[in-house]
Every structure is written in C-alpha cells, then in structure tokens.
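Asker: here is a sequence with its predicted model. Questions after.
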Amino acid sequence: MEITIDDAKALARRACISVGASSANANALADATVAAECNGRSAVGFRHLLDYLAAYSEGRINGNAEPEVAFPAPALIRVDAAGGIAHLGFDLVIDELVTRSRTFGLAALALHNSYTTGELGYYVRRLADAGLVAFAATNSPALMTSGKSREAVFGTNPLAFAAPSENSRPLVIDQASSATAFVTIRQLAEQGEQIPEGWAIDAEGRSTTDAGEAMRGALLAFGGTRGANIALMVETLAAGLTGSNWSLDAPSFSQGAVSPGVGLFVFAIQPNLLAPDFPARLAAQLDRLHSKGIHIPGRAPVLPSIDLPADLLNALEAFSLRSLARD
C-alpha cells in the first residue's frame, strides 16, 4: 500500500501512542521512522518500528520519558534519555547543538540511558542540513564477535558521518562495524534465505550461511580485526564517554522489561570557520568522484511516498488492536 508522508507519520504516531508512548515520544519516533523510509533505509524504518512498539508494550522503553539536559561545558551537552528513545533527547537539544557548534566552532553531545537509536544517519543528516559536518557513534547490546572469541562482545556499533554539499543533498555515510546490520540478518532469517560466508557464526562458533543459525550465534566484524577495532572505538565513544552500558552489559533490545541503556555520541563542526568554501569544494569533489563511477552515499532522491507491504501494515494494526483490547 502506497501512503503519503503525512499519512505515514500519522500511522507511526498512532501506533506509538497505542502502546503507551507520550505525544512527544510518538512524534519524535514517527519523524525518524518516516525519514528512514524516505531515505531508502526501510530496514530501520517501519519494520524496525515494530521493535519499538514491542519494547513500549513490554517495558523496555519508558513511554513517558522526559530527557534531562545538562551543559557541563560551553561546547558540551549531556542528555539522560531516562530509559526512553534517543530521538526525543536529540530533538530537545539539536538547536543548542547547532548554535554552540556555530559559536565555538565545534560541540559534542553525549546521550545515555536510551533504547537503540534506529537509523544513525538520521542524526548527522539533520546537522548537515544545518550546515555542519557531523559524526555520530552508538552502541547496542552484544551481537557481534571477532578474532578467537566465539562470544558476542560488541554491538553492531554503527558510525555515521555527514557533511553539507552545495546545491545537493548532504554526503551521508551510515554503516555498521559488523559485516552487515542485525536487522538485515533477521529479515533474511524470516524469509528463510541464506547469507554470504563471513557474515556470522552459529551457536557453536562455526561459520554459517544459514540466517536462522546466525540469529542463534553472533555476527562477525567486517574486515576481521579492523572492523572490531572500529567497533571498540565506537563503543569507547558511545558507551565509555557517555557513561552508558557497555554492549556486554546491555540488556536485550528484544526481550525482557529493562532498557538496553546504551549511548549516543555526536560531534559537530562548523566547517566554514576552517574552510569558507567547504560546501562548494565538497560538491565539486563528490561530482568528480561520481564521474569516475564512485558511489556517493546520501545523494539518492528522497522518496515522495512510502510503500508498505500488507504484512507490515497488519502487524502495525495488531499492536493498536492489542492495546485497545487491554484498555
């Protein structure tokens, strides 16, 4: 079913409120969900919204969370998500983050005690739209291993980067430190499909191409030790620097009644203070790379509407019906 952007936001908001989210929480998550879909990231769009709805229903997300904001230094912002979603905490401070980045040349946000962040590119894209160069890192419950360990020790620990480009959409890079995202493995498992060699191991520590067995095992870092090093760097920023749970200590994002309590670290720079013509220079460089056949992430057109499969619509409606039955 093809629906408009406004209808998609209304659908997401309605679903969130039906499972106990406050209006502010519902609005923040609806905006992020639709943005992921419009930017071609459907795996972390409405399909991932189902994880949030289940988490609201089962207590892993505090639906009435009111994030607490502090400013420990002029260019530092600290947010306690209070067991809620990172999106709302970010919404509350994005204007301050932009203002302080422009004033001091750079600023950083450390957000802790939240559910997983969804599409990480969402946060840096918004800052790039405001003319800033931005970097973000977040961790998650342990899902990935590396080296000789057969135990999941890191989250998929993605990082994202965005930069403004003159007369075009920003450059946006958003990737996991695992060989693929967890939501991709899960979707393939649901469809009974195979995965490439090197993506995951099974519960016995053996390499597997069975997505279902991978769900019972652990994901692998891309590039072996190099990917694991990036995961450790991300976790040092997202968990260590924010004071959040390390991935090894984070409760599941899909089971139980306790928030994963993970973190989000965002760093923003005002580029024009260093290179006044930065957006124009970057645009020219990206055009040159594109002419040589290089893929430029983030430049795909924004989708004007959203196509939701029937099974997904039915699942969203089921949450609303279940909530009405409880009431």
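Answerer: That came through, no problem. Residues are numbered from 1 along each chain as shown.
Asker: contacts, neighbours, all on C-alpha from now
Answerer: Fine.
Asker: counting neighbours, what do you get for A325?
Answerer: Counted with other Cα atoms under 10 Å, the neighbours of A325 add up to 8.
Asker: and the helices in the stretch 151-300 of the chain?
Answerer: Along the stretch 151-300 of the chain, counting by DSSP state H, counting those that start in this stretch, helices occupy 182-190, 211-216, 225-235, 278-291.
Asker: out of those, flag the one nearest A108.
Answerer: Closest of those to A108 is helix 225-235, at 14.7 Å (criterion: Cα to Cα).
Asker: against which helices or strands is that closest one packed?
Answerer: strand 133-138 (3 or more Cα pairs under 8 Å, 6 or more residues apart in numbering; DSSP states H and E).
Asker: what number of residues are in the vicinity of A10?
Answerer: Look at A10: counted by other Cα under 10 Å, it has 17 neighbours.
Asker: residues touching A8, list them.
Answerer: V34, I306 (Cα atoms under 8 Å, 6 or more residues apart in numbering).
Asker: roughly how far does it sit from A280?
Answerer: Separation of A8 from A280 (Cα to Cα, to the nearest Å): 34 Å.
Asker: how about the helices of the stretch 151-300 of the chain, which one is nearest D129?
Answerer: helix 278-291 (11.2 Å).
Asker: what angle separates the closest one from strand 133-138?
Answerer: On the basis of axes from the mean of the first three to the mean of the last three Cα atoms, to 10 degrees, helix 278-291 is oriented at 70 degrees to strand 133-138.
Asker: want to compare, so here's the second one:
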Amino acid sequence: MQYSLDEAKDLAVRACLAVGAAPAAANALAEATISAERHGRHSVGFAHLFDYLEGLLSGRISGTAEPELSYPAPAIVQADAKGGIAQLCLDQAFEELLARTKSYGVTVFSVTDSYTAGELGYYARKMAEQGLIALAATNGPALLAAGRSAEAVYGTNPFAFAAPTQGKAPLVFDQASSATAFVKVRGAAERGDSIPEGWAVDERGQHTTDSREAIKGALLAFGGSRGANIALMVEVLAAGVTGANWSLDAPAFDEGSESPGAGLFMVMLDPKVLDPSFSDRLASQVERLAAKGVHIPGGGSLQSEVDLPDEWVARLERYGNQKQESSQ
C-alpha cells in the first residue's frame, strides 16, 4: 500500500513509542526513516527501522537516553548518546551546530556510544539544506574483511558528503567502504537470492555469491585495498577521534542486549566564508557535468509517498498491540 509521508511517519512514531522510545527519540528516528524513503534509500528506511525496533525491545538501544552535549572548544560539539541513537543527538545539537559554523566558519560534531547511524546521508543532507558543506563518517560492528584477513575487522564504515547548490537539491553522496551495504546482503539471504561476485567471502575466506554463506562470512571492501584504506580512515575518525568502540570491539547491532557503542564524526563548513558565490557556481557546474552525462548524486526526484508491504504494516501494528497487551 502507498502511504503519505505524514501517514508513514505516524506509523513509525507509534511503533517506536510502543517499544519504549521517548517521544523525542521516536520522532527523530521516524524523521530519519521517512527521509531515507523519500530519497530512495529504501534499504535504510523502513526495512532498517525494524532493526531499531528490535534493538529498543532487546535493550541494544536505550529509548529514554538523553544525549549529553559538551563544548570542549569553540568549534567542536561533542555528544554522548549514552546508548541511544545518533539521530536524536543531531536533533539536540542541530541549532548549536548551525550557529557555531556560521560564527567560526567550520565546526566538528562528535558522537559516541550510539547505535548504528542508519542513513548517513541524512546527517550531511540536513546541513547542506542550511547552506553548509558537510562530511560525515560512522562505524559499526565488524562486518568487513581487509587485506589477507578473512576475519571482519571494520564496520561497513560509510562516509557521506553534501554541498548546497543554489535553487536545486543539495549534492549528496553516501556510500559504504564495503562493496555493498550489509542490509542488502541480508535482504538477499532472506529472499534466497544470490549476490554479485566481489561482495563477500564465506566463513572460510573464499569468495562467494551465496548470500546465506556471505552472512556467515564477511563483506569485502570496494576497490580492494583502496576501499579498505577508506574503511580505516573512517574507523580512525568515527571510532578513534570520538572515543567510540572500535569496530572489532563493537557488539552486534542485530542480536544481544548491548549497544554497539558506535561513533559518528562530522565536519561542517560554511562555504560562503571562502567564496560567497559558491552555491551559484556549484549549481552551474552540476548542470555542466549533467549535460555531459555525469550522474549527479542527490539530485533525483523526491518520492511523495511511501510504499509499504502489507506484511510490514501488520508487523508495525503488532508492536503497538504488544504494548497494549503488556499494560493490561
């Protein structure tokens, strides 16, 4: 069925509240979920929301955690998620980040001890919509093998970049250091589909196109050692600089009762400090590149409705029913 954005957000909010999320956390998570769907990032939209709901039920996510913000330097904002979600940290720090970036030209945002970040492009896009350039990096539990090791040593360690373009949607790209996102491999395994060569190895370290064997093994970096270097860079920023768990030490995001304790690192830059005409110039350059056949990420049409399988809607509603039954 198709739902309006408001209807779909209401479904998400009610499900989050039903499994113990405080109103602010429920709204932050629902907003990020709808943004992912609206921008065509379905694998980290409602499909991934179920990981959050199960995490809230099991204790992997603290639904009532209130982020603790601190300001160790004028252009640095730190957030301790306290086992909660990074989306709420961004909501709580958003106005301060904007104000400090406008004042100092550049700001760093650091988040520690959070659940995995979901659609990373969401964080960068929100800043670009306010006229800022943003770079974001985040880690998570080890899922990615590197070098000659068959053991997973990094998370999928995505990074995202966004920049404002005058009169157009922001330029945004969001990609994992792995050849694909883990949720795509997991989805293929659930359907019994094969995966392309080069996405993953099995538990013996052998290349595989069997998605179910890949789940037991590890993902591979895009571009071999070059992609693995990007994963390491993201690890240094998102786990090392923020004080979050290294991916090797992060508990699983989809089982157990412990938070992954992941990190998020962002840099925001006000381009007008260096070039007042930046957004106009970028808009013109994007048009020139597009005319030459270059794909411009982030500039596609936005979806005005959300397609949700009946099975998913029923599952979302069951979370609400569980809460009603437990209160009786």
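Answerer: That came through fine. Worth saying up front: this structure is predicted, and the values here are computed from it rather than measured.
Asker: among the helices of the stretch 151-300 of structure 1, which comes closest to L316 of structure 1?
Answerer: Of all those, helix 182-190 comes closest under Cα to Cα, at 16.6 Å.
Asker: quick one: contacts for the residue nearest to T117 of structure 1 when sequence neighbours are not counted?
Answerer: Computed as Cα to Cα, 6 or more residues apart in numbering, the closest residue to T117 of structure 1 that is not its neighbour in sequence is A86, at 5.7 Å. Contacts were defined as Cα under 8 Å, 6+ apart; by that measure A86 of structure 1 touches L111, S114, Y115, T116, T117, L264.
Asker: A86 of structure 1 pairs with which position in structure 2?
Answerer: Matched by TM-score structural alignment, A86 of structure 1 corresponds to A86 in structure 2.
Asker: which residues of the stretch 101-250 of structure 2 fall in strands?
Answerer: For the stretch 101-250 of structure 2, the strands defined by DSSP state E, counting those that start in this stretch occupy 106-114, 133-138, 144-145, 152-154, 159-163, 171-175, 200-201, 207-208, 218-219.
Asker: how about the ones you listed in JSON lines, adding mean neighbour count and distance to F50 of structure 2?
Answerer: Converted to JSON lines, the strands of the stretch 101-250 of structure 2 look like this (neighbours: other Cα atoms under 10 Å; distance: least, Cα to Cα, whole Å):
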{"stretch": "strand 106-114", "mean neighbour count": "25", "distance to F50 of structure 2": "17"}
{"stretch": "strand 133-138", "mean neighbour count": "27", "distance to F50 of structure 2": "20"}
{"stretch": "strand 144-145", "mean neighbour count": "26", "distance to F50 of structure 2": "22"}
{"stretch": "strand 152-154", "mean neighbour count": "23", "distance to F50 of structure 2": "23"}
{"stretch": "strand 159-163", "mean neighbour count": "26", "distance to F50 of structure 2": "23"}
{"stretch": "strand 171-175", "mean neighbour count": "21", "distance to F50 of structure 2": "21"}
{"stretch": "strand 200-201", "mean neighbour count": "30", "distance to F50 of structure 2": "24"}
{"stretch": "strand 207-208", "mean neighbour count": "20", "distance to F50 of structure 2": "27"}
{"stretch": "strand 218-219", "mean neighbour count": "30", "distance to F50 of structure 2": "22"}
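Asker: closest to I230 of structure 2 out of the ones you listed?
Answerer: Among those, the nearest to I230 of structure 2 by Cα to Cα is strand 159-163 (8.8 Å).
Asker: and for G243 of structure 2, the neighbour number?
Answerer: 19.
Asker: what does G131 of structure 1 give?
Answerer: Neighbours of G131 of structure 1 using other Cα under 10 Å come to 24.
Asker: V133 of structure 1 against P271, yeah?
Answerer: Yes: if you go by Cα atoms under 8 Å, V133 of structure 1 and P271 touch, sitting 6.4 Å apart.
Asker: hang on, the earlier thing: so can I have CSV of the helices of the stretch 151-300 of structure 1 showing mean neighbour count and distance to A310 of structure 1?
Answerer: Converted to CSV, the helices of the stretch 151-300 of structure 1 look like this (neighbours: other Cα under 10 Å; distance: least, Cα to Cα, whole Å):
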stretch, mean neighbour count, distance to A310 of structure 1
helix 182-190, 16, 16
helix 211-216, 20, 23
helix 225-235, 20, 36
helix 278-291, 15, 37
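Asker: and these as a markdown table, adding distance to A26 of structure 1?
Answerer: Output for these, formatted as a markdown table (distance: least, Cα to Cα, whole Å):
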| stretch | distance to A26 of structure 1 |
| --- | --- |
| helix 182-190 | 22 |
| helix 211-216 | 29 |
| helix 225-235 | 28 |
| helix 278-291 | 34 |
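Asker: and of those helices, who's closest to H48 of structure 1?
Answerer: Of all the helices of the stretch 151-300 of structure 1, helix 182-190 sits nearest to H48 of structure 1, with 7.7 Å by Cα to Cα.
Asker: for that closest one, name the packing helices and strands.
Answerer: In terms of contacts (3+ Cα pairs under 8 Å, 6+ apart), helix 182-190 of structure 1 is packed against helix 211-216.
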